[in-house]
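> Can you look at this prediction? I've put the sequence above it.
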Amino acid sequence: MMSHFKIHPLINGEIDEDSSVEVMRQHQRQLVEKEDPFLKFIDHAKLVLSPDDDEEEAEDNVRSSNRDGAEQKESNSPGWTWIVSRILKTCISYSSGVTSAILLSELSQALSKQRRCCASRNRPECIKRLKKKHLRPKLSNTLTIDLIYEKNFLSLNSVLEAVIVDAFALPGTNIYMLTLGDFWSSNTIDLYLHRRYYDLVSIYGGILKKGREIFLTGCYFRTASEGFGYARLLPTEYLVILLDEDQDDDAMLIGAQFCSDPFSSISLDAANNGVTYLLYARIEYIGPLEILEKIGGTQRRQITLVDNDGMLLKFILWGEQVVLANLLSVRSMLVVDKPFIASFIESAIETPGIVCLEYGSATQLYLVPFIQQEEQVYVSLSQKQIQGSMIATTLDPSQGPKVSQVTLPCNSQGSVDFSNYPFRTFIVDLHDKMIGVSLYGVVTDIFSEANAEKTIYYMTIEDTTGRICAKLHFSESWSVGRLSLGHTVYICGLTCHMTKQKCLEASWFQNDVGASIINISCLPTILSSSCLHRLSYLADLSRKTSGTNVCRVWLDQSEQWHVNTTIAHVSCGHFVNATASASVECEFCCCNCENEIMRDFHLKITVADESAKVFAWCTGQTAIELLQISPDEFHELPEEEQVIYPSSLENERYMIAVVYCGQQGRLKQAAKEVSWEITGALKL
């Protein structure tokens, strides 16, 4: 087991005894990556999708500054990670192949949809003013007003993050309406205000007035086709009013009115005698949805609040009220006006003697949202050094980079979120307190933690600037498919931090938002899409020992052939071994997999083209494509037919993906004497 892991010493400028060899290998990797057609297409797509910014588009751009400190706007083009993720998503959807036009069309449509959501035109002026300082991310389940009109539907669990554009009474009635807009839509929509909030509307000098932000959920959508002149939202009691501490009126309201009652002042007897409370506390924890079978399957959610004195108290939501939790976020400040005070027995909690807060018929909620901080991040000089990186298009060799800094969000622990970083991140750029990192590189080592309680793997990734070992945490079992040495991977959602031993640690958690690992070497679309590969000759492989090479070959019957069937683990595709106790163990996962096995090929084969011959090995779907028969069908053939079967493939031609698997990693290689693996094959 590894207690920690380091970036390769060369990254930190240290020189070891094998440094000269490593420098040569690094130079070779740089030459190979310079020619990588997949990376070149990403750069091409970024150029094609980069528009000329106009004044209004510039308001939403990533902020940057040049070296003399003067702030400027960076091009409103999509980020590197955004492009790669959507290219790979399209490749997975179109396994039979894509063209440059298909990929650019898919990217353009996705970008247009994203920009429509961020469009500023036709917004009311009050929303435009608020937009300039709108820093918080969207809540889960947030639906834009434009999307409501587009789908003509709104679920009760959907969240609206709205701004009041107008508040008025319907003529001749005492029915009050709010006209709502949001930060991502050009449309507005009217809401019938629930009567519990009538005393807060601006007609009576209340807080619900033009420019006030609110969150609401539990809404029914009444369409225009149901007898009304236009679509409206029906009343909901699940509404939270947002407060802004930077506004004088709100700051005075919080200080003078909302900080009056600490949790210690709450008395159940006083509440039963009609005393009401107004409480101000930080949201410490939002519990999961609970189903209480003992009381008829009632739904419940518990929210932990902490006041300025550090005292904790539970705020309980029951039944339909649980949707209110969708409007709240951890670390935000919550004002609970006139909560229902309940005993622990009434609330069915496990802490005797402690009262609880509940959402009663007179309760009103106010929220001071937690604002995500931002940090200026320098654009690494490695962007300038890597040929083909998109940053090269913004560099003037005589003046240095025009974009030297970008502004990225950071969490409450001070970690900077790189999920929307506009450029590619290299391993040399990794440092303490980074989250949402994406890397593109080659696997040089991978192994699992034997006899561990959790499913943990260690994978070393290498790019042109160095290598790092990442600790992969899977929720249950390995779920990435077959992955081995020499394969090119794209990994999203890495977290980097410094250990107590001053070593940089990289971690990946499968359940994190945006976390994914894609094995590019095994993607069928790479072979069938000429825009994503460049044909190589087999004779060139000797200088291309990094990355995935695509070659057009035939099977050479006169050279070595070894066609065997064996047993493999279904989830990872690696071969299994029989133990002394007659059980079956996967050599990759280091676990018993007796109930998760399949018959598979272990094929060693000679391929040839006009320039050379190469002895390589393969397994799985690649071997099936080359042999044009399944492992089970081959296994059922008589032995003499198995021997002569390869001769039936004479003159068959294929497009193949080849990787160098000769690295000295901990992973037991299926064919140690064979330095090349065929990771994909397409019959021509």
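Okay, I see it. Residues are numbered from 1 along each chain as shown.
> rest of the way, CA atoms for contacts and neighbours
OK.
> Could you pull out the helices in the stretch 151-300 of the chain for me?
In the stretch 151-300 of the chain, the helices defined using DSSP state H, counting those that start in this stretch lie at 248-253, 268-272.
> closest to Thr464 out of those?
helix 248-253 (52.1 Å; CA to CA).
> Among the helices of the stretch 151-300 of the chain, which comes closest to Gly680?
Here helix 248-253 is closest among the helices of the stretch 151-300 of the chain (CA to CA), at 62.0 Å.
> Quick check, central residue of this protein?
The centre of the chain sits closest to Gly514, judged by CA atoms, centre = their mean, with a distance of 1.1 Å.
> measure it to Thr495 for me?
12 Å (CA to CA, to the nearest Å).
> same deal with Glu71?
Glu71 sits 29 Å away from Thr495, going by CA to CA.
> follow-up on the earlier one: was I right about the residue nearest to the centre of the chain contacting Gly493?
Yes. The pair Gly514 and Gly493 passes the contact test of CA atoms under 8 Å, sitting 5.9 Å apart.
> then this one, side by side with the first:
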Amino acid sequence: MEIDEQQQPPQEDDPFLAFVDYARSVLSPDDEWEGEGGGYETNDHGTETCAPGWSWIVSRILKTCITYSSGVTTAILLSDLSQAWSELHRSGAPRRRPEIINQLKKKHRRTKLPNTITIDFIYEKNFLSLNSILEAVIVDAFVLPGTNIYMLTLGDFWSSNTIDLYLHRRYYELVDPRNGILKKGREVFLTGCYLRTAREGSGCPRLLPTEYLVILLDDDQDDDATLIAAQFCSDSFSSISLDEATTGVSYSLYARIESIESMEVQGVFGNVQRKEITLVDNDGVQLKFLLWGEQVLLANFFSIGSMLALDRPYIASSKESAVQTTSELCLEYGSATQLYLVPFVQHEEQVYVPLTQNRYQGSKMISALNPTQGPKVSQVSLPCDSQGSIDFSDYPFRSFVIDLRDKMTSISLYGIVTDIFRERNTTKVIFSLKIEDTTGAIWAKLHFARSWSLGRLGLGHTVFVSGLSCYKTKHNSLEVSWFENDAGASFVSLSCLPALLNSSCLQRLSRLSDLSHGSSCTYICRVRLDQVDQCHVSTRYSHVICGHVVNKMPNGVTECSFCHCNCDEVTRTFHLKITLADDSAKIFAWCTGQTATELLQISPDEFYELPEDEQFMYPSSLENESFIVALVNSKREGCGGHGRTLETDTVSWEITRALRYE
């Protein structure tokens, strides 16, 4: 894609959001939009759209900004977005896939698994990681000439290439040409694969044998339904005998996956990874199915609601396996175990695009579909799980607070922080954050794995949060939650983003006279330091992980004023109040941490070591120094309560980032 460096996004109230809309229009021109009333087009998988979702674009732009902290251009961002989108969907691959896959593709409605990579990707990168998933279709099964080695030729729904796999010997009985199940047209999941790369004169890349292969069944197909009934429904969890299992009796079982839990277990040679999959059979009886060590890779295939068929699982004692369960036994993946899966097919639900999209940025895209009739309410198809929760990760528009409803997952919000505090009535690390946009405000509970990990965050900061889930509390009010380690969870404070200050495509310079006390945006201004004889400079200790001031308690313990925990990791930092000026106005502003260090051009430790008279005189050397700064209103009406700390003092404007301007 050729990119004109002179092209610029349209002017909007928020230049960053304007660029997001502009980038989206470049990636998905109007001719890719179809459907009456502005319906969003989905592909033949039913879930993957022909154009990127709003959240995906924002996340990718921010990722590039973090990578290029010294600044980005329109060309850098658009080329990165175009390449990332192309790699994700491989839209340019020639359509030469085998006919058997084309036939299966017509009825393929299953959502692609998170770690799935395509065969085209393997050929392009000549690389395959052990935890990658292949969702493959068997195109051919054959014996290498002159050997007894079975090979499978595999294709997938997204690639034009095929690749050969050396079949692991534990599956040889299933590849018998007369009655084997591993034959042309059968879908399989594979992981834990090693790639034998192609060397000069040695042919194409091949996959080495892997134990971690799961065979997919379709209970709507007569042959598969017969197999399930004949092989897996005669045994039940209640019929398993631990004593008989020790004498060699084997079982074939069929059950629904109810939950999947991860844990670490102390072993002889250190900690061992373990997955506990809770299974429920047709009689409602529960058993645990355990995966150990490398076997945990198999759990990447599983999802709650899927049906799992286990042929010859290893029967173990719950006590010996250290499993907390009411049953005396549990199941494990043994050397003879073979797994079959009937995947839970994620249904879709039609979601109406709210009127907020007509009032805000989304209106331009919708009205472009039918300019003579003006904006209209549209609808999109989004995945829905068995509990009725709708996945908004690929939602094409920006989500606003007013649009939030019960049972929404993978939501992204863009707004400002108006309050924040740590929950004190729990041993878990949970912070409550109030996010406000142009339509309203909502509380979000942030769940951290160990401790606060987002760096310094304050009132008035503009943030982008993805991976949120919305639910109703017991008081029937809406609340959103965020878990640090969830797939798709990210949190970025745009107000503190270094690249924002020198990326003209993402910001618009304001004059100090433009600053409004009622505003909720981050202003970027070119200023000079003024009246430095009246500035206030002090040093204090702050908590390294969050950047907030620490207090010495009466018992001698150092406690963070923000995290409310005892902290050993502290650092000396500045607290600075200084006058900023340009040709239009002057303001008094405050800052701390790295921003204050950038303005003063000296480290806190170096400043602290100066004699008192030199500390007093030092600011005078900075008179009229020029900077580009990011400014937020930390005292805006509506920001309050829990989030106020001593460091904000009585000054409204916080300098969240500064960059010396030559």
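Here it is on my side, so go on. Source: prediction; values computed, not measured.
> quick one: TM-score?
The TM-score (TM-score structural alignment, normalised by the length of structure 2) is 0.88; 643 aligned residues with a CA RMSD of 3.2 Å.
> Tell me where the stretch 101-250 of structure 2 has strands.
Counting by DSSP state E, counting those that start in this stretch, one finds strands in the stretch 101-250 of structure 2 at the ranges 134-143, 150-155, 163-166, 187-190, 195-196, 206-207, 213-216.
> try the stretch 551-684 of structure 1
561-569, 576-578, 584-586, 591-592, 597-608, 613-619, 653-660, 676-683.
> Can you give me the stretch of structure 2 that the second one aligns onto?
For strand 576-578 of structure 1, the aligned range in structure 2 is residues 550-552, judged by TM-score structural alignment.
> for the fifth one, same thing?
Aligned by TM-score structural alignment, strand 597-608 of structure 1 corresponds to residues 570-581 of structure 2.
> Check the offset of the matching stretch from the chain's centre.
Stretch 570-581 of structure 2 has its C-alpha centroid displaced from the chain centroid by 34 Å (CA atoms, centre = their mean, to the nearest Å).
> The residue nearest to the centre of structure 1 corresponds to which position in structure 2?
Counting by TM-score structural alignment, Gly514 of structure 1 corresponds to Gly488 in structure 2.
> Quick check: closest non-adjacent residue to the equivalent of Ala51 of structure 2 over in structure 1.
Ala51 of structure 2 maps onto Ser77 of structure 1 when the alignment is built from TM-score structural alignment. Spatial nearest neighbour of Ser77 of structure 1, excluding adjacent residues (CA to CA, 6 or more residues apart in numbering): Ser50 at 4.5 Å.
> try Asp120 of structure 2
Ser159 (5.3 Å).
> Show me what that neighbour aligns to in structure 1.
Under TM-score structural alignment, Ser159 of structure 2 pairs with Ser185 in structure 1.
> For burial, what's the neighbour tally of its match?
19 (other CA atoms under 10 Å).
> In this structure it contacts Thr144, no?
Yes. Counting by CA under 8 Å, Ser185 of structure 1 touches Thr144, with 6.4 Å between them.
> Any idea how many residues pack against the aligned partner of Thr356 of structure 2 in structure 1?
Counting by TM-score structural alignment, Thr356 of structure 2 corresponds to Ser382 in structure 1. Look at Ser382 of structure 1: counted by other CA under 10 Å, it has 17 neighbours.
> so what's in contact with Ser185 and Thr144 of structure 1 at the same time?
Common neighbours of Ser185 of structure 1 and Thr144, using CA atoms under 8 Å, 6 or more residues apart in numbering, are Cys117.
> ok so, going back, how close does the match of Gly514 of structure 1 get to Asp391 of structure 2?
For Gly488 of structure 2, the distance to Asp391 of structure 2 - CA to CA - is 12 Å.
> So what touches the match of strand 597-608 of structure 1?
Contacts of stretch 570-581 of structure 2 (CA under 8 Å, 6+ apart): 512, 527-532, 534-544, 550, 586-593, 596-597, 604-605, 647.
> As a check, name the ranges of all helices in the stretch 451-600 of structure 1.
With DSSP H, counting those that start in this stretch as the criterion, the stretch 451-600 of structure 1 has helices spanning 524-528.
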